[in-house]
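Visitor: please find the sequence and the predicted model below.
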Amino acid sequence: MNKHKQNYCRIYDDLARQAASWRSAWKELGAYLAPTRGFFEENFSNRGQKIDHRTLIDSDPLLAVEVLSAGMISGLTSPSRSWFALEITPAAAREVPGAREWTHSVKERLEEAFAGSNIYAALHGFYQEIAVFGTAAMLLEEDGKELLRARLFTAGEYVLGCDENGRIDRFGREFFLTPNQMAAKFGLENLPPQLLRAVQDGKDTSWHRVRHLILPNPACDVRYKNAAKMPYLSVYFTPQGEVLKKGGYWEFPVIAARWEVKTANDVYGKGPGWKCLGDVKMLQKMQKNKLVALDKITNPPMMVSSGVQGEVNLLPGGLTRYSGAADGAVKPAYQVNVDLSALESSIEKVKATIKAQFFADVFLMLSTQNFANMTAAEVAERHQEKMLVLGPVLERLKNELLDPLVERSYAILTRRGVLPPAPQALQGLSVGVSYISLIAQAQKATGLAALTQGIDFASRLAAVRPDVLNRVDFENALEQGLTMLGVPPGVLKSRAEVSAGADRAAGE
């Protein structure tokens, strides 16, 4: 085995050892909160997974996960409305003629690419993974037909690694292929001898493990356009270290996000599922106890006298013969007295706790809220507390999910030549991303309320001293307010257009 083979196996094994201490917790979380997710040692490719309904008696926790996932989709990355906008930096360059139109057309092209791909379907599962396991990952690659293609992974299926700043920059996974599938993916000439013989002999019923590793390329040199010099190296190899294929990526193609991390050294995160697992277990036990109590009430254990002749008939209208003293021949062994109303009340309290841990109340409130019929102050008052709780999580998702998703997609579409060319005056300038989703609006509502109150305060002072309004930049206030409301920047005319219109009006 050569040095490169040893390195790839060693790197993967190091990442796998780090993930090993998390696997038992992921497995338990999956059993109680996501029975169709998670991929562990006993799982195998292309086989169904049995759900343990003796453990999952109450499905409310699973519904809470679905509500959070659906809420994140509709509130953060809705496929039916704009959730991001592009801005030129520095801000002064936004007044360049054609700048607003260009950023708007690029955003529309990105939205079309998202809608035409499987990204939104992958995001739905992504939010479920991060809610239950605390970490989620998907691979975003170029696609010949749809431009973009996402591949979602599940807990236990992949391993991650971080750089010195805590940013995820290494990814590995182990999956299964048949010999023919390996030949199609990697080429016959790249298969090890034993797999090549399996293809030639027509033995295509067995599954073989393949490892995929993506990591920073130590030989990176952007002056060269070949895969071996790209910033990130992609290697497929067998568990024995035999390299099947090598390639590269211009950007880190794996979008991996954590709900929250407890320490800077944690590669994997912890989410709502970690916090409420005890409540979920308690709920399932309480429901089981309730069913046992109902069973004993409706079909209690019986005590049968020795004077009973033949079998005891417990069916409605059934007849049991008895010869003996006057006391009853068949009667309950003991009296079952269960306060079902108190038990139901306790169960509902536990359900409410689980729903609160998954922010079900927040997302249901946001999804049914009509911002158009509310003032900015009302929006801020109703949502400020909820958004404060979600704030750190949303900021992490912005940095680890939304920014990489838009930036990687922008880079892919640029290389494919499907984005409109930037105006000459904007060449070399940076393009930033701002978010105008439902949740982003709710977060900005507090700032909008403050802006509105400030303008109102200035107007009241103007009743006494009109000259104070000269200190207020109303155009900037209008732009800031519309941005907070999520209004597309293209609605506003540039300052140059306004000035030109004023000059024409004066000339007429």
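Guide: Received it, and whenever you're ready, just let me know what you need. Numbers count the residues shown, from 1 in each chain.
Visitor: from now on I want contacts and neighbour counts done on CA atoms only, so please keep to that.
Guide: Will do.
Visitor: so which residues of this structure form helices?
Guide: Under the criterion DSSP state H, the chain carries helices at the ranges 3-33, 60-76, 99-115, 119-133, 179-186, 193-200, 272-298, 340-357, 360-368, 376-397, 403-416, 438-462, 474-484, 495-507.
Visitor: most tightly packed of those?
Guide: Of the helices of the chain, the one with the most neighbours on average (mean count of other C-alpha atoms under 10 Å) is helix 119-133, at a mean of 24.
Visitor: skipping adjacent residues, who's closest to Met282 in space?
Guide: Counting by C-alpha to C-alpha, 6 or more residues apart in numbering, Met282 lies nearest to Val350, which is 7.9 Å off, once chain neighbours are set aside.
Visitor: contacting residues around that neighbour?
Guide: Residues near Val350 by C-alpha atoms under 8 Å, 6 or more residues apart in numbering: 279, 282-283.
Visitor: use this one as the comparison:
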Amino acid sequence: MTDSLQNETDVKTLLDHQRMMEGERMLYEPLWRELDERVDPQAAGGFDKRTPGGDRGNGNFDATATTGLDNYTAAIAGLTIPTGQTWASLTTPDKDLNKLPEVQRWLEHANDRLFACRYAPGAGFEVQATADIRQGGKYGTAPLWVDEVVGRGLFYRSIHMSEAWIDLDFTGRVDTFHRKYELTARQAAQKFGRDALSDKMLCCLTDDNPAKQYEKFEFLHAVRPNGDYEYGAPAHLGMPDMGWTIAVDEKALIRKLGYHSFPVPTSRTIVTPGATYGRSPAMKVIGTIRVLQEIAKTMLRAAHKSVDPALAFFDDGNISRLATKPGGFNPNLVDEMGNLLVHAIPGGGDLSWGLKVQEEERQVVRDAFLERIFQLLFDPTDRMTATEVLERAQKEGLLVGPYRATQETEKLAPMTTRELDILMRARQIDPMPPVMREAGVRQPVAEYQNGLARMARAEEASGFMRLVEITAQVSGFDPGAADHINFDRAVPGVAEVLSVRPSWLNSPDEVAAKRQQREQAQAMQSLTESAPAMAGAALDLAKANDVAAAA
């Protein structure tokens, strides 16, 4: 088959698949539009195209969900990708290989370079990763584009779900990504080059009317597995993923590229059986969010009636007007006996019941957006024992466990794979040592040390603290009970779970030096305490020798 015929076949296949994917995603779009309005009204773009800078969210009377999304974004970002921390380290699946000094040095070097490039000012990782987490809290599905700009380094971009469609492989993981977007003819020439443009785009660029170059065109970018992939093969055959860019209206192939790694790690916040797209905390409590809006409207009406009630009177014959403003003058509103002729109509009801129901419903939304995590992070713990702190962390870790698993499996792991692939091919990371290549290691894997991972391990630390407390009680009957505990291993492990800075802990050499000093001090003290007895014994021995000599 010639290249031209193959390209036509590819374009037809991809556009047909796009129509199928649009039909599937269409079922989610009404709910996503409502979430835009109720949960994130200030978000730009989205499924409803709006005028930039326009007034949004006027139909919202309760802001619990809006602030909840902000809190969720901050909590998940702080627990998974905490700023200023090395929240992951590189390792290999072979524990014996990890013990070799040259392997340890290379893994440390690779991890340092990875974080330096990821957090470079031009990469935009923190901004885009935060937007990605926010989108996961709202829509439940969040694609993040990870690629490179030659000569500049890595770059990241959170793709809005209004532009994105996904499909899954047989294991249930995202392996296909489609994106529809618009570019002007001028922008398309900058992105793809003039030679790649369609005839209509070239006409716009060369038209005598300069405004024609700003005419917009719709493009489809499709990334999917390479059906002809063969490891080690040259050119496109050796790339596991392929990408096509198509001019939709003209059905013309603009560009075809291969990828050594999947460029769009896509996470789904809550994965449900049989569903392609994820569910979000906002989707989980959308019914409660609707109820809160109605409660807020009712409470506002009731409060309005209470503070500005309607007026009732028997006959308006002598009442020309009512001045309800402060200091207003109202003639003919009092009879000869001094009784008011106009009365306020009782209304508003008992607001306390409404406030109680409102607070109960708000707590449901707060729990869905992980506000308990904020309580754990910011509530004072100075009046709690260490065991109580750890047990609380363990309970909260149960809440975030599902989020940790999906975030690591569907976002952080493929993102790290993509980043390492780009950096190692660009020689931003030194080549692996021969021993790693001989062991068949193609690429290291990440071991996560962020807050979510530590919360998931909190049970280990709390269990150890309970063991220490029980052992301390048992030691009153059996002094050897504590001999079963290896504090040299346990204390550093608990410190890691509690996020203690490594610089606050002594190194093994420093610990050994302290123990040696303590042993020397104890020996000196023992010698000092036994000196009088030894002197007395020496004196007695001398006297005995004198008596024996005299005899």
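Guide: Noted; the coordinates are in hand. Just so it is clear, the structure is predicted and the values come from calculations on it, not from any experiment.
Visitor: coming back round to it: out of the contacts of Val350 of structure 1, which one sits closest to Gly161 of structure 1?
Guide: Set against Gly161 of structure 1, the nearest of the contacts of Val350 of structure 1 by C-alpha to C-alpha is Asp279 (31.2 Å).
Visitor: which ones are touching whichever residue in structure 2 pairs up with that closest one?
Guide: In structure 2, the residue paired with Asp279 of structure 1 is Thr288, using TM-score structural alignment. Thr288 of structure 2 is in contact with 361, 364-365, counting by C-alpha under 8 Å, 6+ apart.
Visitor: can you check Gly248 of structure 1 too?
Guide: Applying C-alpha under 8 Å, 6+ apart to Gly248 of structure 1 gives the contacts 227-234.
Visitor: and it, how far from Ala113 of structure 1?
Guide: In this view, Gly248 of structure 1 and Ala113 of structure 1 are 23 Å apart by C-alpha to C-alpha, to the nearest Å.
Visitor: just Lys355 of structure 1 next, same as before
Guide: Lys355 of structure 1 is 34 Å from Ala113 of structure 1, by C-alpha to C-alpha.
Visitor: try Met303 of structure 1
Guide: As judged by C-alpha to C-alpha, Met303 of structure 1 and Ala113 of structure 1 stand 71 Å apart.
Visitor: over to Tyr32 of structure 1?
Guide: Distance of Tyr32 of structure 1 to Ala113 of structure 1, computed by C-alpha to C-alpha: 36 Å.
Visitor: wait, Val39 of structure 2 sits on Asp62?
Guide: No - taking C-alpha atoms under 8 Å as the definition, Val39 of structure 2 is not a contact partner of Asp62, at 10.0 Å.
Visitor: please work out which residues outside stretch 189-204 of structure 1 touch it.
Guide: For stretch 189-204 of structure 1, contacts defined as C-alpha under 8 Å, 6+ apart pick out 178-180, 182-183, 188, 242-245.
Visitor: swap in stretch 416-430 of structure 2?
Guide: So stretch 416-430 of structure 2 is contacted by 106, 109-110, 113-114, 146-148, 154, 260-263, 431, 443, 445-446 (C-alpha under 8 Å, 6+ apart).
Visitor: got it, and stretch 65-83 of structure 2?
Guide: By C-alpha under 8 Å, 6+ apart, stretch 65-83 of structure 2 touches 38-40, 87, 130, 133-134, 137-138, 282, 289, 365-366, 369-371, 373-374, 404, 450-452.
Visitor: in structure 1, what range does it match?
Guide: On the basis of TM-score structural alignment, stretch 65-83 of structure 2 is assigned to residues 61-79 in structure 1.
Visitor: how far away from the center of its chain is that stretch?
Guide: The chain centre lies 9 Å from the centre of stretch 61-79 of structure 1; the measure is C-alpha atoms, centre = their mean, to the nearest Å.
Visitor: what does stretch 299-310 of structure 2 give?
Guide: 42 Å.
Visitor: now do stretch 428-444 of structure 2
Guide: 30 Å.
Visitor: same thing with stretch 200-208 of structure 2?
Guide: Its chain's C-alpha centre and that of stretch 200-208 of structure 2 lie 44 Å apart, by C-alpha atoms, centre = their mean.
Visitor: got it, and stretch 11-31 of structure 2?
Guide: Counting by C-alpha atoms, centre = their mean, stretch 11-31 of structure 2 comes out at 27 Å from the chain centroid.
Visitor: report the contact partners of the residue sitting nearest the centre point of structure 1.
Guide: What sits nearest the mean C-alpha location of structure 1, by C-alpha atoms, centre = their mean, is Tyr127, with 2.3 Å. Counting by C-alpha under 8 Å, 6+ apart, Tyr127 of structure 1 touches 68-69, 72-73, 136.
Visitor: what lines up with it in structure 2?
Guide: Using TM-score structural alignment, Tyr127 of structure 1 lines up with Ile133 in structure 2.
Visitor: just His104 of structure 1 next, same as before
Guide: Match for His104 of structure 1 (TM-score structural alignment): Glu108.
Visitor: contacting residues around its match?
Guide: Here Glu108 of structure 2 is in contact with 89-90 (C-alpha under 8 Å, 6+ apart).
Visitor: state the distance from it to Val174 of structure 2.
Guide: Relative to Val174 of structure 2, Glu108 of structure 2 is positioned 30 Å away (C-alpha to C-alpha).
Visitor: swap in Leu498 of structure 2?
Guide: 34 Å.
Visitor: over to Gly68 of structure 2?
Guide: For Gly68 of structure 2, the distance to Val174 of structure 2 equals 28 Å [C-alpha to C-alpha].
Visitor: with Leu505 of structure 2 instead?
Guide: Leu505 of structure 2 is 42 Å from Val174 of structure 2, by C-alpha to C-alpha.
Visitor: of these two, give the one with the bigger neighbour count.
Guide: Taking other C-alpha atoms under 10 Å, Leu505 of structure 2 and Val174 do not tie; Val174 has more neighbours (22 against 13).
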